[in-house]
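Visitor: sequence first, predicted coordinates after that:
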Amino acid sequence: MTKIVKDSDNEQERDYIFQDNKKTVFGASFIVVILVILVLAVIATAFYLDWF
């Protein structure tokens, strides 16, 4: 079964999606923040254009 996060101490794991390091944490955090900003922008636009 594919694991989500690779343990940095175990070099034998091959089936993983993300590594447990600073680049991955920064990248995932950055993407989540951008997605939240986009969702808030869509909601703000909907209220501004009286869609609700």
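Guide: It's in.
Visitor: C-alpha only now, for contacts and for neighbours.
Guide: Will do.
Visitor: list the contacts for Ala44?
Guide: For Ala44, the contact set (Cα atoms under 8 Å, 6 or more residues apart in numbering) is empty.
Visitor: in three-state terms, label it for me.
Guide: Counting by DSSP: H, G, I helix; E, B strand; the rest coil, the backbone at Ala44 sits in helix.
Visitor: burial count for Gly27?
Guide: Residues within reach of Gly27, counting by other Cα atoms under 10 Å, total 11.
Visitor: one more to weigh against that first structure:
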Amino acid sequence: MADTVIKLRLNQQQLELMDRTIAQGVAPDRASLVRLALREYAAARKADATAEAAR
């Protein structure tokens, strides 16, 4: 799979939330946390699409 570059603009509150989440051990750094969030979002969308197709 080819790498895709994305650019996020986060406000201070969002950055602080990310940093607290990282401090809890969910991910080692901000980039890893964003990758995790994107994977989880994609998986949820795929599950929704599959459920919708089954109707």
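Guide: Arrived safely. This one's a predicted model, so the numbers in the text were calculated from it and none came from an experiment.
Visitor: in structure 2, which spans are helices?
Guide: Taking DSSP state H as the criterion, structure 2 contains helices spanning 12-23, 30-54.
Visitor: distance of the aligned partner of Ala28 of structure 1 in structure 2 relative to Glu52 of structure 2?
Guide: When the two structures are superposed using TM-score structural alignment, Ala28 of structure 1 falls opposite Leu36 in structure 2. Between Leu36 of structure 2 and Glu52 of structure 2 the computed distance is 24 Å (Cα to Cα, to the nearest Å).
Visitor: got it, and Ala31 of structure 2?
Guide: Relative to Glu52 of structure 2, Ala31 of structure 2 is positioned 31 Å away (criterion: Cα to Cα).
Visitor: for Tyr41 of structure 2, give me its contacts.
Guide: For Tyr41 of structure 2, the set of contacting residues under the criterion of Cα under 8 Å, 6+ apart is empty.
Visitor: rerun that using 10 Å as the cut-off
Guide: Taking Cα atoms under 10 Å, 6 or more residues apart in numbering, we find Tyr41 of structure 2 in contact with Arg35, Ala47.
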